[in-house]
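# below is the sequence, then the predicted model.
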Amino acid sequence: MKDAASDIAVTPVDRAVERLQSIYRKWTRDTGVEQMRGDWDEAFAGCSVPVACRQVSAGGVEGEWILSPAAPQEKAILYLHGGGFRIGSIASHRDLIARIGHACGCRVLAINYRLAPEHRYPAALDDALAAYRYLLDQGLQPADIALAGDSAGGNLALGAMLALRDRGETVPAAAVLMSPWTDLAATGASYESRAKADPIHQRAMILALAKNYLGRDGDPHHPLASPLYADLSGLPPLLIQVGDRETVRDDSTEFVAKARAAAVNVELQVFDGMIHVFQMFSEIPETGEAVAALAKFLRGHLQIDDGRAAQ
């Protein structure tokens, strides 16, 4: 496809970027957070794969089971959505969650954890832990649970596992993280080296979101708020995917280097030319490859028969 005005080929990533920018262009300094959340949910509403959805209270947290056909009852993925701890919900991420669950052949519990600024750190982390313990209360074993999350949700997945470890509780079998936000201090070199390549996320925006989440006196170096600064020993196997165009790329690359130094089994997949959480955009060809890799990793660690996965 070409842009008629410039005769330059328009790629699926270009169209995804325009989709994002069209949302941001609606917002001004006077736009309220509820309007932002509604616009975001509306922009990503819908579901492209056949799943059943069932609302549930997950340890007092609003949740939804997203159920693929013939998914085993004894396995589950807990999904934590992104959105900078300010926006995002089950509604905005239902399609991505459903595609991952469908490809994996596993049911997924997604939650609407509390958002900032109404509920600052550690409210979202507490909700993630409550949902994990809800799964245990349903009779699942930690070895039958995996965590998944994107951006801020990746941060929460890591924070939850670190908190469980610190409290002497058993961590889940594995976790998959898409563009995880691991450093709320935004110190990575990619904030400079990728500033021109990233069409959305600049360092000033990231720091503002961090302040919104942590509060004026919050510590962006606290290990449960910024997992990059934690002792990472004892984490389960991890698969991390990130786009090479992202300013937050080094939140993944630096975290992976530190995790490997702590003897964590972690795999990093860097996708050339990709933007932040590109997996949300099913029209981008690389999304299919990425979701397939996530599903293969999850099936292996949850010991789900490949025959249950979508063909």
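Received the coordinates, thanks.
# rest of the way, CA atoms for contacts and neighbours
Fine.
# SS state for the residue nearest to Gln55 when sequence neighbours are not counted?
Spatial nearest neighbour of Gln55, chain neighbours left out: Glu64 (4.2 Å); criterion: C-alpha to C-alpha, 6 or more residues apart in numbering. Secondary structure assignment for Glu64 (DSSP: H, G, I helix; E, B strand; the rest coil): strand.
# go on, Ser57?
strand.
# what's the answer for Arg54, then?
Going by three-state DSSP: Arg54 is strand.
# got the contact list for it?
64-66 (C-alpha atoms under 8 Å, 6 or more residues apart in numbering).
# just give the nearest non-adjacent residue to Arg194, would you?
Thr247 (5.0 Å).
# looks like Cys47 contacts Ala98 (just checking).
Yes: judged on C-alpha atoms under 8 Å, Cys47 makes contact with Ala98 at a distance of 7.2 Å.
# ok, Ala204 - how many residues close by?
11 (other C-alpha atoms under 10 Å).
# which SS state does it fall under?
helix.
# now do the SS call for Gln269.
strand.
# now do the strands in the stretch 1-150 of the chain.
Using DSSP state E, counting those that start in this stretch, the strands of the stretch 1-150 of the chain run over 52-58, 61-67, 76-80, 108-111, 145-150.
# returning to what we had before: neighbours of the residue nearest to Arg194, how many?
Residues near Thr247, counting by other C-alpha under 10 Å: 28.
# cool, the one 4 residues further on as well?
Using other C-alpha under 10 Å as the criterion, Asp251 is surrounded by 27 other residues.
# so who does the residue nearest to the spatial centre of the chain touch?
Centroid-nearest residue in the chain: Asp150, 1.2 Å away (criterion: C-alpha atoms, centre = their mean). With contact taken as C-alpha under 8 Å, 6+ apart, Asp150 is in contact with 80-82, 177-180, 277.
# state the helix or strand in which Ala210 lies.
Using DSSP states H and E, Ala210 falls within helix 203-214.
# which residues sit against that helix?
Against helix 203-214 from outside (C-alpha under 8 Å, 6+ apart): 84-86, 115-117, 119-121, 184-186, 191, 218, 220, 247.
# put this beside the first:
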Amino acid sequence: MAASPLDWLNADVAQLRAGYERQRARPMPENARWLTVGAVRVLEHRVAQARAGAIVYFHGGGFIVGSPLTHADVTAQLGRATGLPLYSVDYRLAPDFVAPAPVEDGRAVIDHLLAKGATRLVLCGDSAGGAIALAVEASLPAAVRGHLAGVCSFYGAHGLLDTPSIVERGRRAEGTDAACLRRYFDLATGGTAENPYAIGALARRSSVPTYLMVGSDDPLRDDTLGLAQALAGMGRDVTLDVAPGEGHGLLHIVESSRAAADALERAARWIEGRCREP
């Protein structure tokens, strides 16, 4: 039986969370375990022969739904492809906790890993999680930012609502039209004008290399293209990867799409290269 569609615009957030978990949650992957870092839960994907570096990951879900288990397919594949241990952050969700709560949770995990001796961290995330990864990087003091080997945003959401890609590709049933996106950002920020995930807040000078991936048919394509242009204008080292013919959430279909699998492989090679021993 097909899963019932979720009403992303009107449904109560608690109902959306429960429905999303039913549809997306995966079994606990092999070689994974839960850790607790202060008040933050983290799903650690371990690797048998870890290479230098580690990935800190932020799942998608419009800032209001999702968990490390709803994105365990993505994180398990990324960990295997890179050969790096991966820490998927169970950050606090809106509207219960508005920005900068997810950023604070990410920083707590980074501080914990650095205290344990980690070096060459790469921050990654998809959709809303991609925006969070970038916001975490932007928030770090210089001394901590110096431990980052890179930051990756996969089809990130950055507050644009009337772009050609949203107008042409956004779908209410998929929660990707302008009205749904406006709802997510209003809930994520508490309805204030301050949006740490927006292009204007993220376009800062930084020595941390950035990798941006998006599908050519993604409603959020123009968010990524606009961010890439803004970061390049600030002198950032930006790699832009547009996967042909793919829509939103392409990393969830790696097993059935050659283009998505190739996109994952390209991202993994970029991450591996950034973490390689000097």
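Everything's here; your move. In this text, all values refer to a predicted model and were calculated from it rather than measured experimentally.
# about what we covered before: and the residue nearest to Arg194 of the first structure, what's its match in the second structure?
Under the alignment (TM-score structural alignment), Thr247 of the first structure pairs with Pro219 in the second structure.
# also Asn212 of the first structure?
In the second structure, Asn212 of the first structure lands on Leu187 (TM-score structural alignment).
# what do you get for Gln138 of the first structure?
In the second structure, Gln138 of the first structure lands on Lys116 (TM-score structural alignment).
# the residue nearest to Gln55 of the first structure reaches Tyr113, doesn't it?
No: the criterion here is C-alpha under 8 Å, and Glu64 of the first structure misses it with Tyr113 at 11.6 Å.
# tell me which of these two has more neighbours.
Each of Glu64 of the first structure and Tyr113 has its neighbours counted (other C-alpha under 10 Å); Tyr113 has more, 26 against 22.
# what separation is there between the more buried one and Gly243 of the first structure?
Distance from Tyr113 of the first structure to Gly243 of the first structure, counting by C-alpha to C-alpha, to the nearest Å: 26 Å.
# Ala32 of the second structure: what's its closest spatial neighbour, skipping adjacent residues?
Nearest one to Ala32 of the second structure, counting by C-alpha to C-alpha, 6+ apart, is His45 at 4.4 Å.
# measure the equivalent of Ala52 of the first structure over in the second structure to Leu43 of the second structure for me?
With TM-score structural alignment as the criterion, Ala52 of the first structure lines up with Asn31 in the second structure. Computed as C-alpha to C-alpha, the Asn31 of the second structure to Leu43 of the second structure distance reads 10 Å.
# that older thread, so which of the strands of the stretch 1-150 of the first structure comes closest to Ala16 of the first structure?
Taking C-alpha to C-alpha, strand 145-150 is the member of those nearest to Ala16 of the first structure, at 16.8 Å.
# do you know how far Val74 of the second structure is from Pro95 of the second structure?
In terms of C-alpha to C-alpha, Val74 of the second structure sits 25 Å off from Pro95 of the second structure.
# so the two - more neighbours on which side?
Val74 (22 against 18).
# residues in contact with the more buried one?
251-252.
# looking for the alignment partner of it in the first structure.
Val74 of the second structure maps onto Leu96 in the first structure, by TM-score structural alignment.
# what of Ala135 of the second structure?
Ala135 of the second structure maps onto Gly159 in the first structure, by TM-score structural alignment.
# which residue, other than its chain neighbours, is closest to its match?
Closest to Gly159 of the first structure by C-alpha to C-alpha, 6+ apart is Leu224, at 4.9 Å.
# the one you found: how many residues sit nearby?
22.
# one more: Ser256 of the second structure?
9.
# one more: the one 5 residues further on?
Residue crowding around Ala261 of the second structure was assessed by other C-alpha under 10 Å; the count is 18.
# surely it meets Glu255?
Yes: the pair Ala261 of the second structure / Glu255 is scored as a contact, 7.0 Å apart, by C-alpha under 8 Å.
# who's in contact with the aligned residue in the second structure for Tyr121 of the first structure?
Matched across to the second structure, Tyr121 of the first structure falls on Ala99, judged by TM-score structural alignment. Residues near Ala99 of the second structure by C-alpha under 8 Å, 6+ apart: 188-190, 195-196.
# swap in 10 Å and give it another go.
If you count contacts by C-alpha atoms under 10 Å, 6 or more residues apart in numbering, Ala99 of the second structure has them with 63, 92-93, 132, 185, 187-190, 192, 194-197.
# repeat for Pro68 of the second structure
Pro68 of the second structure neighbours (C-alpha under 10 Å, 6+ apart): 25-26, 28, 34, 41-44, 57-60, 74-75, 87-91.
# in stretch 176-192 of the first structure, what counts as buried?
176-186, 188, 190-191 (16 or more other C-alpha atoms under 10 Å).
# ranges for the helices of the stretch 1-150 of the second structure?
13-24, 72-82, 101-115, 128-139, 142-145 (DSSP state H, counting those that start in this stretch).
# scratch that, the stretch 201-311 of the first structure
Under DSSP H, counting those that start in this stretch, the stretch 201-311 of the first structure gives helices at 203-214, 249-261, 285-302.
# columns distance to Cys104 of the first structure on top of the ones you listed, output as a markdown table?
A markdown table is the format used below for those (distance: least, C-alpha to C-alpha, whole Å):
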| stretch | distance to Cys104 of the first structure |
| --- | --- |
| helix 203-214 | 32 |
| helix 249-261 | 23 |
| helix 285-302 | 4 |
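# nearest to Arg15 of the first structure, out of the ones you listed?
helix 285-302 (12.4 Å).
# mean distance, the closest one to its aligned residues in the second structure?
Once superposed with the second structure, the aligned residues differ from helix 285-302 of the first structure by a mean of 0.8 Å; criterion: mean C-alpha distance after the TM-score superposition for the first structure.
# now do that helix: distance to the chain's middle.
In terms of C-alpha atoms, centre = their mean, to the nearest Å, the centre of helix 285-302 of the first structure is found 14 Å from the chain centre.
# how about it: buried residues?
In helix 285-302 of the first structure, counting by 16+ other C-alpha under 10 Å, buried: 286-288, 290-299, 301-302.
# any idea how far Leu80 of the first structure is from whatever residue of the first structure lines up with Val42 of the second structure?
Under the alignment (TM-score structural alignment), Val42 of the second structure pairs with Gly63 in the first structure. As judged by C-alpha to C-alpha, Gly63 of the first structure and Leu80 of the first structure stand 10 Å apart.
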